[in-house]
Structures are given as C-alpha cells and as structure tokens.
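Novice: all I have is the shape, not the residue letters:
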C-alpha cells in the first residue's frame, strides 16, 4: 500500500509548473504543502498562502515528508538536499551539477539517515535511463554508454546541418526559444552533458567520477569548414558524452563532438531530443530516445520519482556495492578529426599516427589516432577559437587500447614470476 506524500517544493519555474500540471491532471495520493520561490512579487495562478521565500518553512516542517528540489543554483540545491536528507525527508532533485559534484557524499548521507534521493529528471529529461541502469541492467556488464545528453547543442547542430544555418544564427534561435541561455557555454561547451555523464557512470559501472576529471570540449568553435568536411564524408556532427570500459577494470570518460555516420543511432536524433546508447555484454546494443528538456517531459521524470517514493523506493547502487571495483583512467586511444591553424599544435598533441592530412590557405586538418591523456593535457589549446576537434566512429582505437592493457598485464605478470 502506498503512503501519502506531503510535499515541499523548491522552485516554480518551467519544470515546477510542468510538474504541477501533470499532478493536477491525475488522482494521486500526495499533497503539495508549500512552494519555496525567490520572487514573491511575481503573479502566480495558485493561492498566495501556498508560497514562501523562507526555506525553513519547508525544511523544518515535520508535516512535510518529501522535498522536491527544482532550482538552478547548485550550491543552494546542495544545502536544501543535504538538510532534508539529514532531517529524515526523502528528496527528488533534477539538479545535475549538484548531484554530479556531490554524488558519493549524497549516497553516504542516504545510507546514514535511511532516506532516499532520486534524480531521474537530472539526466536526459524524459528518458528513464537511471532507473533502467539501476534495475534492468543491474547485473549487466557494459562496454560503453554514450549519447546525446544536451538538447540545446543538438538543436543548434540540427539547424546547421538540416537548414544550412550558421552556428551563430542557430545559437541565436535556440536562445530565442529558451533552449539556450544568454551565456550558452554550459550547454555548447559540454559542461551540462559532463554532469549527466558523471551520474550515469555511477549507475552503469559503480564508479563515482568527479566532473572536473572528465574531459569536455564542446561545439563552440564549430566553423563552416567543419560542417563542409562532415557533409563531404556523409557524416553529421553531434556532441557526445561517452563512458567506455577499457580492459578489465578501467573506465574512460569524455565529452567531445563526434563525427557520426548513417549507421549510428545518433545520426537522426534531431532538435531538442536526447538519446542514450548502451552497449552491453548480454543485451548487446540498445537505444533510448526522448525529449531531453521542457516542463512536461522533465516534470514527468520528476513525477515518476515522486510516485516511486510512495512505495519507499531507493537506488541501491548495486554495482558500487558489488565489490567489483573499477578505476577511472585516461589510458585510451581515439581517432580524431582536428582542424587547426598553428602547425605546432599537431606536434604538441603527439599523434600516434596520422592517416589523412590536408592544408589550404584557410583550412587545415588532420585525421589521426591520439591518446586521450594528450587531449586532456592540452585541453586549453583545443579551446582556441581557430581549433575544432571531433572523434570519429572508427572503434579500432578501442581495440588497440584493450590490446595495450592486456600487454601491460602480461608484462606485469611476467615480472612477478622473475
């Protein structure tokens, strides 16, 4: 039998109002007791008594047993969520930056205080990827998880490739529609998908990775020459976060533009839609697709967590608790397309091999295999406005990374014998 939830809601923006719309359209055993907001002067459709600017009216209210956190400020969200968990209240949050940054601590708080924190809405909007990683794939061995985790950048890339818009015009349109912020770097720079990747990696592999340890290079330097190159090769460019298992116990993570071919599921994911591809040992390749942003899609994900709390559901972090530890690593090889201006950059990156090279007055590029660690080391150079990097769909580099790992283990074992 489900219990009645008495809810304190923080934030009444697009997602908060979308959540309320969904709740009001259904008969659910829950009640919104109080809503915390920043601006009390703003006109609202609900009765004034329901709103407060004082957080303690929710956090110290013993009647409220469930806190829903839907604000943008990651630091304030951290205070709200940790205070609620410590006081015995269950929490639903959609704040990916806060969750990714503090996830291990938040897991420990739940265990210590017997509370539950759910956050399906924090990763890819309406796509139920976290619950699937927790439940359906709880005993699966993943080789990779990747996808399109950011609707803003994908909308821009769609307009560039489908409607021949310039990057600048597509970005401006995304801002007008509310898909991108006035300062869009969190989206187009790959920070937003990096936070989401960190959360997904914890559930896919049982590995907590600090976001600052995940390489992110975005699409902000995309030029028409890059678009022309992709079109000539019948490719599209997508911003793709990836977590890949290399060898027995190593996980590598990165967020980079990717040159996607027609056989890739991501090729036809357009506009603000998100997608997740998982490559599993037994279930093989599977694909999740859905809206990644918006009041109702994200609100639906938040509501699914709220409903689960009626039955005392909590994440078990089974892979983290399984005892099969994995390690975060930068020891992998990638085949990349690099457009550059300064020849010295190619030398500094120390390509393992170069398979293609082109140089004209206003356009120079190389295709080659490079160490992920080299991209990390020289990330600042890759952010130069005259530089653009994207990895390819060629997965030979993964096989070579695996071979290198096995060779290292063989050498280590030989050394022990002698």
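Specialist: Received it, and whenever you're ready, just let me know what you need. Keep in mind the model is a prediction, meaning the values are calculated, not measured. Numbers count the residues shown, from 1 in each chain.
Novice: okay, CA-based contacts and neighbour counts for the rest of this
Specialist: Fine.
Novice: now do the strands in the stretch 1-150 of the chain.
Specialist: 5-10, 30-36, 51-52, 66-69, 90-93, 117-118, 142-148 (DSSP state E, counting those that start in this stretch).
Novice: would you mind measuring from the closest residue to residue 58 other than its chain neighbours to residue 95?
Specialist: Closest residue to residue 58 apart from its sequence neighbours, by CA to CA, 6 or more residues apart in numbering: residue 8 at 5.6 Å. Per CA to CA, to the nearest Å, residue 8 is found 16 Å from residue 95.
Novice: okay, one more to line up with it:
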C-alpha cells in the first residue's frame, strides 16, 4: 500500500495529538489531507494551513482520494453517522469513540463483513495499552477466564488522591478537573460509564460475545463517603473502580462495573493516579498484567497511530471468537458479596440478600455486608441511586488462585 491519505474528524485534544505524532514519526507513510471540525471560526494551531479544515463531512466522505477515515469526535451519535457512512462507502475507519462503539458494535461488525472493510479501535479501550489487539490475536482460544481492571484514569486519579494522599473526595475531584483528567461534568467517568463502554468492547474480543450496555450493572464512585474510606483503611484495602468480565462456568460468563475493595496482593492495588491496569487470567497462564496511561492526548494518539500503521499492512479484526460454536452465554444469575453503606435508602428492604455476614447501625450511617444476586442489583438499580448510598464489591472470583 502506498501513502495513506487520511480524512480526520475532530481536532480537539486527541485530534491535535494525532497530528503531532504523525508529524514526529518517521515510519508511517501517512498524511492528514483534510480535517473536519464543528466550527471553522475556532482558533487553531498556527502552523496548520487553514485550507486543511472543513465543516462538511461530505467533503471527506465523498473524496475518492482519501484512503482512511480517522474519527475522534466526542459526540457519539455524530460519530456513529460518520463511521456508518464511511463503512457503507467501503472506506476503512479508525475510531476512538467508546460510547458509539459500545452501543452499535454488533451492527458495525456486520457492516464490516458485508462491505469487506475494516474498522479499528484500539484507542477506544485503555488508551496506549494494546488490550484489544492482544485479546484478538494472542488470546485467541477458549482458555481465557477473566479480564479485570481499572479502565478509567479520571476516577482512579481521584481515588489515588483519597487513599494515598489523604485528600478529601471533593478536593481530589477538583484537582482532577484542574489537571484535565476529569471534565467539568465528570459523571461519564465517576459514574462508571466510561469503564462500562470499554468493558463491552473488550468482551467482544475476549469472549466473542456482544452485550448491550443497558444489560450490565454499573455503579460509580460519586457517593463515596468518609465512612467508606475509613472502613477500607481499617481493613487495609483500597477502593478502586473496577470493570470485569469473568467466566463463572464453562458455558456462562458475567460482567459488571463497581467500586471494589482491593487488597495489597492484587496487581491493580498499585495502579495509581491516571494510569490504567488490566489483568488477563487464563487456565494455563494464570495472570498476566498490562499497565499504562489510559487517556490523554499523546497516549491515545499513539494508539490511533498503531491502528494507522496496521492499516498499512491491511490489518483488520477477524472476530474469530464470534464464530466459535460453544461461545459462553451472558448470565446475571450469580451471587456477589457487597458492602452497602446507607442512611435513608432502605437497602435491606430493597435487595433480597441471601445471607448477611456483617451489619452495623449508627447515628451517622449504617452498613452491611451481604450476598445478593447480580440480577437483583440490576432489577433494583433505579432504587439504588440515592446520594446517601454507596455500594462496593467484595471479590469472590478466583480468591483461591491469587
């Protein structure tokens, strides 16, 4: 393949990072020939010729000279329209939009097959950590048991400040926002949705099964309280926001996103600040650990660059695991052990606990530790969104193998 001519959608932090890494690298025969932005009036870096910019998507999509679409906009619906239009025109795409991918991946996989075109998105999950391609190529077998980790750098930075620097939660959040790790509206990160969307994408490549985000229990860290932090310290653990997909039997798997009590012997215990860490567990190789920056301009751009280089060699995801005859089925009929701290929300009345191991009442707050089915958490999740309530997972999977 000759020089790749790129049509770039989006020129924010990541888009500018892509422009910068393409300018620096010497081994990628590619150039950006047109950049589509929302507003032509917005100031741009001075060294870029203004003629490179357009506000018309069709100026890129209908240009026969463009070989590859790179899409890094933050609007999921606009991203979906662009990616769908490109694939229908048989133009390969590199995307970093995890929300769009998580909600439409099943359809986009079918479009790739139907049109014989590639969609690559390693940058959508864990930034510079090559999780997807490793799961797609290296772990291409049925021995994989679990993928678990810290997939969101913003929430991890906040919790690191809380547990490692004794910083109050509100102050840690403000620091994350000031440093650009969290947005002015941080809910996408701290409520767990960013981790959820990454987990959906990872699961397709880990197990060959697509599960829609609405069917997965997701709970974030926005309601964490001093009493939860104090309890974790007393138990000599940290609270981390953890996403996991795990086989619970040979023919079933489950997945969820929740705060978790993490003990010092776990790899992810030492994943701090804005870093991500992913543990991949298998039957014959126990645990393997991947660590790196999961977000930011240049780390994400480096992952986009990797996909651009892969296209030079005509690489595409084969989704081989989706063709396995004995793919595991998604289940929520599994028992979790959770910590629930509450004041006004009547947690014991809402959730049908099968067993309560510990219970505490005080004038400040109440908490309990009990066993409850994941299906019950999903069924009652609308009743579990009170500001007076915090939930955390107490790990039960593979505790005998660590």
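Specialist: Looks like it arrived, so ask away. Treat the numbers as computed from the prediction; the structure is a model and nothing was measured.
Novice: mean deviation (superposed) between the lengthiest helix in the second structure and the first structure, please.
Specialist: In the second structure, ranked by residue count with DSSP state H as the criterion, the top helix is helix 98-115. Helix 98-115 of the second structure: mean distance to aligned residues in the first structure after superposition is 0.5 Å, counting by mean CA distance after the TM-score superposition for the first structure.
Novice: so that helix matches what in the first structure?
Specialist: Mapping helix 98-115 of the second structure onto the first structure (TM-score structural alignment) gives residues 96-113.
Novice: residue 170 of the first structure -> the second structure?
Specialist: Counting by TM-score structural alignment, residue 170 of the first structure lines up with residue 172 in the second structure.
Novice: part of a helix, is that match?
Specialist: Yes. Under DSSP: H, G, I helix; E, B strand; the rest coil, residue 172 of the second structure sits within a helix.
Novice: tell me how far the residue nearest to the spatial centre of the second structure lies from residue 96 of the second structure.
Specialist: Among the residues of the second structure, the one closest to the centroid is residue 198, at 2.6 Å (CA atoms, centre = their mean). For residue 198 of the second structure, the distance to residue 96 of the second structure equals 11 Å [CA to CA].
Novice: overlap of the contact sets of these two?
Specialist: When contacts are counted by CA atoms under 8 Å, 6 or more residues apart in numbering, residue 198 of the second structure and residue 96 are jointly contacted by residue 124.
Novice: work out for me the element residue 290 of the second structure sits within.
Specialist: strand 286-293 (DSSP states H and E).
Novice: follow-up on the earlier one: tell me the counterpart of the residue nearest to the centre of the second structure in the first structure.
Specialist: Under TM-score structural alignment, residue 198 of the second structure pairs with residue 196 in the first structure.
Novice: over which residues of the first structure does the strand holding residue 290 of the second structure lie when aligned?
Specialist: By TM-score structural alignment, strand 286-293 of the second structure lines up with residues 284-291 in the first structure.
Novice: the matching stretch vs the second structure - mean distance after superposition?
Specialist: Stretch 284-291 of the first structure differs from its equivalent in the second structure by a mean of 0.6 Å after superposition (mean CA distance after the TM-score superposition for the first structure).
Novice: which of the residues in that stretch are buried?
Specialist: Residues 289-291 are the ones in stretch 284-291 of the first structure that count as buried (16 or more other CA atoms under 10 Å).
Novice: same deal with stretch 355-370 of the first structure?
Specialist: Applying a neighbour-count criterion of 16+ other CA under 10 Å, one finds 364-370 buried in stretch 355-370 of the first structure.
Novice: re the thing from before, which residue is the nearest non-sequential neighbour of the residue nearest to the centre of the second structure?
Specialist: Distances taken as CA to CA, 6+ apart place residue 125 nearest to residue 198 of the second structure, at 5.1 Å, with adjacent residues excluded.
Novice: same question for residue 318 of the second structure.
Specialist: Per CA to CA, 6+ apart, closest to residue 318 of the second structure is residue 136, 7.9 Å.
Novice: which residues does residue 169 of the first structure contact?
Specialist: Listed by CA under 8 Å, 6+ apart, residue 169 of the first structure has no contact partners.
Novice: hang on, the earlier thing: out of residue 8 and residue 95 of the first structure, which sits in the more crowded spot?
Specialist: Neighbours per residue, other CA atoms under 10 Å: of residue 8 of the first structure and residue 95, the larger number sits with residue 8, 26 against 22.
Novice: hang on, the more buried one packs against residue 37?
Specialist: No. With contact defined as CA atoms under 8 Å, residue 8 of the first structure does not count as touching residue 37 (11.2 Å).
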